[in-house]
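> One predicted model, sequence on top.
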Amino acid sequence: MSFPIVRHRRLRQSANIRSLVRETVLTVDDFIQPIFVAYGTGVKKEIPSMPGVYHFSLDTLEQEVKEIVELGIKAVLLFGIPETKDAIGSSGFAEDGIVQEATRVIKKLYPDLLVVADTCLCEFTDHGHCGMVHTYERDGHVCGDVMNDESLELLARTAVSQARAGADIIAPSNMMDGFVQAIRAALDENGFSHIPIMSYSVKYASAFYGPFRDAADSAPQFGDRKTYQMDPANVREALREAESDVLEGADMLMVKPALAFMDVIRLVRDQFDLPLVAYNVSGEYSMVKAAAQQGWINEQAIVTEMLLGMKRAGADMIITYFSKDMARWLREA
């Protein structure tokens, strides 16, 4: 009787055997939970395009953070929605800015919870771009050029103010050339040489950001971000971007988005030995939530497989709006 020489199914025949030989495992330590913080009192407002994700005011933030800590999640990523906006995003680097105030609240309540501060200007500028803009009219339309070097000083001020407020990690997401070097120098000069930089090194100009721009009220008022965020068609460029950040002093690298860029995660992982972050972004989250609400998919199974894929591709940690859900599912497993 003939039979296969190799029987791969021997190692799949029971749940315990599959668990014993499993190569990639998700744990609660892998996840960073994003939080959107806004001014006001008593605010817990669900974001329509992101079911289960909310805007919190400083007084309602405590309950959210308490839940995150009790689930065993070790880090949060803060985004702020300011009361006022201007051309340079000054509320982003104000000492009493919303991200700075939220950081103080969290660190007072839970000193060991890691606060990662998103360092960008798009939420704080009245034009919605990630840096200073030179505006002009063309054929009756407002146009603008995002000024790279002039923006670096403002981003550095933002990072320093966030570190001064107690942020444990600075996460610059602006994609200006030279932003890591500018922020590293400013942090060091102001006594924050111990604060690591989690750089949004490889950030694509992606359609997957749509729900986030609703959540953060950060859609550009003219043009788009394709002159500074990467073309989704490019992969070799990702290595150039990551290498620049490594040379400038980044402590962690990031690929954003994650789901459509698994190949990029693997490529960056293979080329660099710094810790690597995958950002499971808003559009990826909202698609799954919408399909689950229709009963078309098994949400837990889909999310678990999706996040396993990101980790298998090489991510050491994952920023995801599913962090709390995954923490609960892992406890129940």
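Structure's in. What do you need?
> can we go C-alpha only for contacts and neighbour counts from here?
Noted.
> Can you tell me the SS state at Glu284?
Per DSSP: H, G, I helix; E, B strand; the rest coil, the secondary structure class of Glu284 is helix.
> number of nearby residues for it?
22 (other CA atoms under 10 Å).
> all strands of the stretch 101-250 of the chain, in order?
Remark: strands assigned in the stretch 101-250 of the chain by DSSP state E, counting those that start in this stretch are 114-119, 133-138, 141-146, 169-172, 198-203.
> could the ones you listed go into TSV alongside mean neighbour count?
Listed next are those as TSV, based on neighbours: other CA atoms under 10 Å:
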stretch	mean neighbour count
strand 114-119	26
strand 133-138	12
strand 141-146	14
strand 169-172	25
strand 198-203	27
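> Figure out which of those strands is closest to Glu237.
Distance to Glu237, taken as CA to CA, is lowest for strand 198-203 among the strands of the stretch 101-250 of the chain, at 8.7 Å.
> Rebuild the strands of the stretch 101-250 of the chain as CSV, extending it with distance to Tyr54.
Listed next are the strands of the stretch 101-250 of the chain as CSV, based on distance: least, CA to CA, whole Å:
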stretch, distance to Tyr54
strand 114-119, 17
strand 133-138, 30
strand 141-146, 30
strand 169-172, 21
strand 198-203, 23
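> The ones you listed: which one's closest to Glu305?
Nearest of those (CA to CA): strand 198-203, 22.8 Å.
> Which other helices and strands does the closest one contact?
strand 169-172, helix 236-248, strand 252-256 (3 or more CA pairs under 8 Å, 6 or more residues apart in numbering; DSSP states H and E).
> would you turn these into JSON lines with distance to Leu61?
Putting the helices and strands packed on strand 198-203 into JSON lines (distance: least, CA to CA, whole Å) gives the following:
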{"stretch": "strand 169-172", "distance to Leu61": "19"}
{"stretch": "helix 236-248", "distance to Leu61": "33"}
{"stretch": "strand 252-256", "distance to Leu61": "26"}
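> Quick one: closest of these to Ser19.
strand 252-256 (28.9 Å).
> Just want the angle from that closest one to strand 198-203.
Going by axes from the mean of the first three to the mean of the last three CA atoms, to 10 degrees, strand 252-256 is angled at 40 degrees with respect to strand 198-203.
> Pasting the second one now:
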Amino acid sequence: MGARGGEPSARGALPLALSLGEPAGIGPDVVLFAWLRREGERLPAFFVVGDPACLAARARLLGLNVPLAMVSPAEAAEAFATALPVVPAGTRATAAPGHPDASSAPAVIESLDRAVDLVQAGAAAALVTAPLSKAVVYGAGFPFPGHTEYLAARCAPLGGPAPRPVMMIWSELLAVVPATIHIPLAQVPSAVTRDLLVETGHIVARDMAGRFGLARPRLAFAGLNPHAGEDGTLGREDEDVVRPAVAALRAAGIDATGPFPADTLFHPEARAGYDVVIGMYHDQVLIPAKTLAFHDGVNVTLGLPLVRTSPDHGTAFAIAGTGRADPSSLMAALRLARRLADAPA
């Protein structure tokens, strides 16, 4: 499942922009831990966009010796070897670890806005986002369901429609895409349409080829119903919706197959037959993805004109500031962002 491609592009000289996320969560913890492991883990250069006082306070709490360097983006790559580069942005983040409150929202939103601006301006090669708390930012009037929808709106051309974002959870073992994301399970059958699946398939195939370097990406579609509907005897959706969508993608030259029973789609022999699974709903594909690669999974947003990755975990308030947070997913997100940003255009 590794990305393939030729020599790094000119963007290889640019660092990555990392938005700090929810200050009361484990975002500051994993950022600090990741920087400390930068050499052993061969991490690409990055700078943090956010409140330097928050990072300094968390380092003191965790007993970590992490020098901070307040820099411009152009200075970040050089500073990275000896200090954690920080581009100050946003209101002071004053919430205590594990105790989110409304004061975090401006810091989170302003950090994210600034990081996106820097990537779009060409000052950073790609965007990596630490987890945010939806409940906190919703209280401040954040009008988007999450990072994905926000980024689509920010990437809309002037006067034009927003690009259609697609969420993929990627690891070296498995890549999955849920066709529907954060909706109640009862709404999934009506939300899964032929047009949705065809559009999703085109976006996934395009980005798996263009960003991941797969000459002919293999897309496997999971069925909606048990046994993929058992020829219509366990529900008609797989025959009437999923199968025609797969046929339409194949007619367009895309290597799409399915629908397959989801319960036999994720063992090693099955995984050897595809590059990505497109499932019908969130838990259908995220449960196997997180079971196989909980600490190494990366959330990648496909369909955008910029590269965005994120650790595949949330704010984990219960362990924020305790030293128990694992930075593996953030480090994987940083490495993957670098690989995708350096992929030949």
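Thanks, I have it. This one's a predicted model, so the numbers in the text were calculated from it and none came from an experiment.
> Overlay them and tell me the TM-score.
TM-score for the superposed chains, counting by TM-score structural alignment, normalised by the length of the first structure: 0.30, backed by 177 aligned residues with a CA RMSD of 7.0 Å.
> of all the strands of the stretch 101-250 of the first structure, which lies closest to Ala291 of the first structure?
Among the strands of the stretch 101-250 of the first structure, strand 198-203 sits nearest to Ala291 of the first structure (CA to CA), with 26.0 Å.
> how big is the angle separating the closest one from helix 236-248?
160 degrees.
> I'd guessed Ala38 of the first structure sits against Lys45; true?
No - counting by CA atoms under 8 Å, Ala38 of the first structure sits too far from Lys45 to count as a contact (9.8 Å).
> hey, what's in contact with both of those two?
55-56 (CA atoms under 8 Å, 6 or more residues apart in numbering).
> between the two, who's got more neighbours?
Neighbours per residue (other CA under 10 Å) separate Ala38 of the first structure from Lys45, with Ala38 holding more: 24 against 13.
> ok, now how distant is that one from Val105 of the first structure?
From Ala38 of the first structure across to Val105 of the first structure, the span is 13 Å (CA to CA, to the nearest Å).
> tell me which strands and helices the lengthiest helix in the first structure is in contact with?
Secondary structure of the first structure per DSSP state H: the longest helix is helix 148-165. Under the contact definition 3+ CA pairs under 8 Å, 6+ apart, helix 148-165 of the first structure sits against helix 98-109, strand 114-119, strand 169-172, helix 179-189.
> In that helix, which residues are buried?
Within helix 148-165 of the first structure, the residues scored as buried using 16 or more other CA atoms under 10 Å are 148, 151-165.
> before we move on, back to that, output the helices and strands packed on helix 148-165 of the first structure in JSON lines; the columns should cover distance to Glu241 of the first structure.
Output for those, formatted as JSON lines (distance: least, CA to CA, whole Å):
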{"stretch": "helix 98-109", "distance to Glu241 of the first structure": "27"}
{"stretch": "strand 114-119", "distance to Glu241 of the first structure": "18"}
{"stretch": "strand 169-172", "distance to Glu241 of the first structure": "14"}
{"stretch": "helix 179-189", "distance to Glu241 of the first structure": "11"}
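> The stretch 1-150 of the first structure: helices as residue ranges?
Secondary structure of the stretch 1-150 of the first structure by DSSP state H, counting those that start in this stretch: the helices cover 15-20, 61-70, 98-109, 148-165.
> which helices and strands sit right next to the second one?
This means helix 61-70 of the first structure. Secondary elements touching helix 61-70 of the first structure (3+ CA pairs under 8 Å, 6+ apart): helix 98-109.
> before we move on, the earlier item: now tabulate the helices of the stretch 1-150 of the first structure in CSV and tack on distance to Val303 of the first structure.
Listed next are the helices of the stretch 1-150 of the first structure as CSV, based on distance: least, CA to CA, whole Å:
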stretch, distance to Val303 of the first structure
helix 15-20, 19
helix 61-70, 18
helix 98-109, 28
helix 148-165, 32
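> and of these, who's closest to Ser199 of the first structure?
Closest to Ser199 of the first structure of these is helix 148-165 (CA to CA; 12.1 Å).
> tell me the angle the closest one makes with strand 133-138.
Using the same axes, to 10 degrees: helix 148-165 of the first structure against strand 133-138 is 140 degrees.
> Run the angle between helix 148-165 of the first structure and strand 114-119 for me.
Going by the same axes, to 10 degrees, helix 148-165 of the first structure makes 150 degrees with strand 114-119.
> Out of the helices and strands packed on helix 148-165 of the first structure, the one nearest Gln293 of the first structure is which?
Nearest to Gln293 of the first structure, of these and by CA to CA, is strand 114-119 at 30.0 Å.
> Just name whatever secondary elements the closest one is in contact with.
strand 75-81, helix 98-109, helix 148-165, strand 169-172.
> okay, those in TSV with distance to Arg184 of the first structure next?
Shown next, in TSV, are these (distance: least, CA to CA, whole Å):
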stretch	distance to Arg184 of the first structure
strand 75-81	19
helix 98-109	19
helix 148-165	8
strand 169-172	10
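> out of these, which comes closest to Lys311 of the first structure?
Of all these, strand 75-81 comes closest under CA to CA, at 17.3 Å.
> Which positions within that closest one qualify as buried?
75-81.
> Any idea which of the helices of the stretch 1-150 of the first structure gets closest to Ala278 of the first structure?
helix 61-70 (19.6 Å).
> What residues sit buried inside the closest one?
61-62, 65, 68-69.
> how about CSV for those residues, with distance to Asp214 of the first structure added?
As requested, those are exported to CSV (distance: CA to CA, whole Å):
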residue, distance to Asp214 of the first structure
Leu61, 20
Glu62, 24
Val65, 22
Ile68, 23
Val69, 27
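> Show the contacting residues for Met168 of the second structure.
Here Met168 of the second structure is in contact with 175-178, 299-302 (CA under 8 Å, 6+ apart).
> Check Ala182 of the first structure too.
Ala182 of the first structure touches 152-153, 156, counting by CA under 8 Å, 6+ apart.
> and what of Leu302 of the second structure?
Leu302 of the second structure touches 165-168, 203-204, 207, counting by CA under 8 Å, 6+ apart.
> Between these, which sits nearest Lys290 of the second structure?
Of the contacts of Leu302 of the second structure, the one sitting nearest to Lys290 of the second structure (CA to CA) turns out to be Met168, at 12.2 Å.
> Tell me the secondary structure at that closest one.
Per three-state DSSP, Met168 of the second structure ends up strand.
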